[in-house]
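K.L.:
need a structure here:
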Amino acid sequence: MDYSLAIENGPDTIPGGTGILLLHPSIGETDRIDTDFLKEDTDAFLVVSTRTTAREVEQKLEYYDVDESKATILDTLSVERGYSRRSAENVYYVAAPDDLDGVVDRVGRFLDESEGKRRISVDSLTEMAYYADDDATYDATAAMLDHLANHDAVGLFHLSKEVHESATIDRFRELFDVVLDLDEDGNVVVETDL
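P.N.:
Reported below is the predicted structural model:
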């Protein structure tokens, strides 16, 4: 199954099972790329949010006119920070951004329980590595990519260029078939092994 990819300078479509790494400056315009990715030919999508709460994710989706009826959100911040959690059919929580087993499990369950064209967005690997560590985050990323391959789904994974050493960035790059390199001016360079 092929998926449309509405990313400038990128291929028109990508096959199911493809993971995309979004390298960005810390102040980069990632929301536009993220929401463009989630809008295209999608039956259901999961946002794994390690930077913002579920409410903030919903506000972003609404602002960029993404169909929220297709959204499932995994909020990794609210429990640890003591924020109120509202129960909703499409919102799930794990204890903290370093609960990587919980994150990987929820990604797998989302893909098991949904049908059609599915996308996931992980925003961001940098926060996961900050709370856990690079090695554990690398292993969790590989596990999530395996879930994508097993379910013919696609995913976009955020990683900040300004936080990690180049060796760490290179290590993560090797996991992905497509790399989007976003600069501070909003320009995107696309590298693909498809």
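K.L.:
make it CA atoms for all contacts and neighbour counts henceforth
P.N.:
Fine.
K.L.:
was I right about residue 149 contacting residue 1?
P.N.:
No. Residue 149 is not in contact with residue 1 according to Cα atoms under 8 Å; the separation is 11.3 Å.
K.L.:
Between these two, point out the one with more neighbours.
P.N.:
Neighbour count, other Cα atoms under 10 Å: between residue 149 and residue 1, residue 149 has more, with 17 against 11.
K.L.:
Now do the contacts for that one.
P.N.:
Counting by Cα atoms under 8 Å, 6 or more residues apart in numbering, residue 149 touches 16-18.
K.L.:
how about this one, so we can line them up?
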Amino acid sequence: MDYELAIDNTPDAIPGGTGILLLHPSTGETDRLDTDFLSTDTDHLLVVSTRTTAREVEQKLEYYEVDEERATILDTLSIERGYTRRAGENIRYVASPNNWQGIADEAEAFLEDHDGKLRITFDSLTELIYYADEDQALQAVDRFLELLDEHDAVGMFHLARGVHDEATLERFRERFDGVIELGEDGEVTSEF
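P.N.:
Below is the predicted model:
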């Protein structure tokens, strides 16, 4: 099954099982790319956030007019930070952003519980590296990419370019079928 891509300077469509690495400046505005990815040709979507709370993700989806009825949000911050959690059918929680196995288990449950065209965004691998470490983040990526392949889904994973050295960027880059780069000036380039 193919999925449309509505992001400038990328292929018109990608096959199910494709993982995309989104390399961006640490101060880059990725919400537009993220929501363009999520809102096109999708039956159900999962937003994994190690950077913001579910409430902030909901605000982003609403602002960019992504159909929230199709969205499940995985919040990895609220429990650790002691925030009030609003339980809901479409909001799930993992106790900490360093619990990559719990995050992957929730993603697997989402993929198994939904049919049709499924998309996942992971914002962000940089935060996962910060809370866990680089090797655990790479293990998480490998598990997610296997899940995408098994379920004919697609995913986009954020990584802040300026925060990591070139060797780290390359370790992540080589695992993905496609890389989208957001420049400081907002220009988008890609390699698939």
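K.L.:
which residue packs closest to residue 2 of structure 1, ignoring adjacent ones?
P.N.:
Counting by Cα to Cα, 6 or more residues apart in numbering, residue 2 of structure 1 lies nearest to residue 15, which is 4.3 Å off, once chain neighbours are set aside.
K.L.:
Next up, the contacts around that neighbour.
P.N.:
Residues near residue 15 of structure 1 by Cα under 8 Å, 6+ apart: 1-3, 152, 154.
K.L.:
quick one on the thing from earlier: overlap in contacts, residue 149 and residue 1 of structure 1.
P.N.:
With Cα under 8 Å, 6+ apart as the test, residue 149 of structure 1 and residue 1 both reach residue 16.
K.L.:
where along structure 2 do the strands fall?
P.N.:
Taking DSSP state E as the criterion, structure 2 contains strands spanning 2-4, 13-15, 19-24, 44-49, 71-75, 91-93, 118-123, 154-160, 178-182, 188-191.
K.L.:
Turn these into JSON lines, including distance to residue 60 of structure 2.
P.N.:
Below are the strands of structure 2 laid out as JSON lines (distance: least, Cα to Cα, whole Å):
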{"stretch": "strand 2-4", "distance to residue 60 of structure 2": "21"}
{"stretch": "strand 13-15", "distance to residue 60 of structure 2": "24"}
{"stretch": "strand 19-24", "distance to residue 60 of structure 2": "18"}
{"stretch": "strand 44-49", "distance to residue 60 of structure 2": "11"}
{"stretch": "strand 71-75", "distance to residue 60 of structure 2": "12"}
{"stretch": "strand 91-93", "distance to residue 60 of structure 2": "15"}
{"stretch": "strand 118-123", "distance to residue 60 of structure 2": "12"}
{"stretch": "strand 154-160", "distance to residue 60 of structure 2": "16"}
{"stretch": "strand 178-182", "distance to residue 60 of structure 2": "19"}
{"stretch": "strand 188-191", "distance to residue 60 of structure 2": "20"}
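K.L.:
Relative to residue 135 of structure 2, which of these is closest?
P.N.:
Relative to residue 135 of structure 2, the nearest member of the strands of structure 2 by Cα to Cα is strand 154-160, separated by 14.5 Å.
K.L.:
Next, the angle strand 19-24 makes with the longest helix anywhere in structure 2.
P.N.:
As assigned by DSSP state H, the longest helix anywhere in structure 2 is helix 134-150. Helix 134-150 of structure 2 and strand 19-24 are oriented at 130 degrees to each other (axes from the mean of the first three to the mean of the last three Cα atoms, to 10 degrees).
K.L.:
quick one: residue 100 of structure 2 from residue 21 of structure 2, how far?
P.N.:
Relative to residue 21 of structure 2, residue 100 of structure 2 is positioned 17 Å away (Cα to Cα, to the nearest Å).
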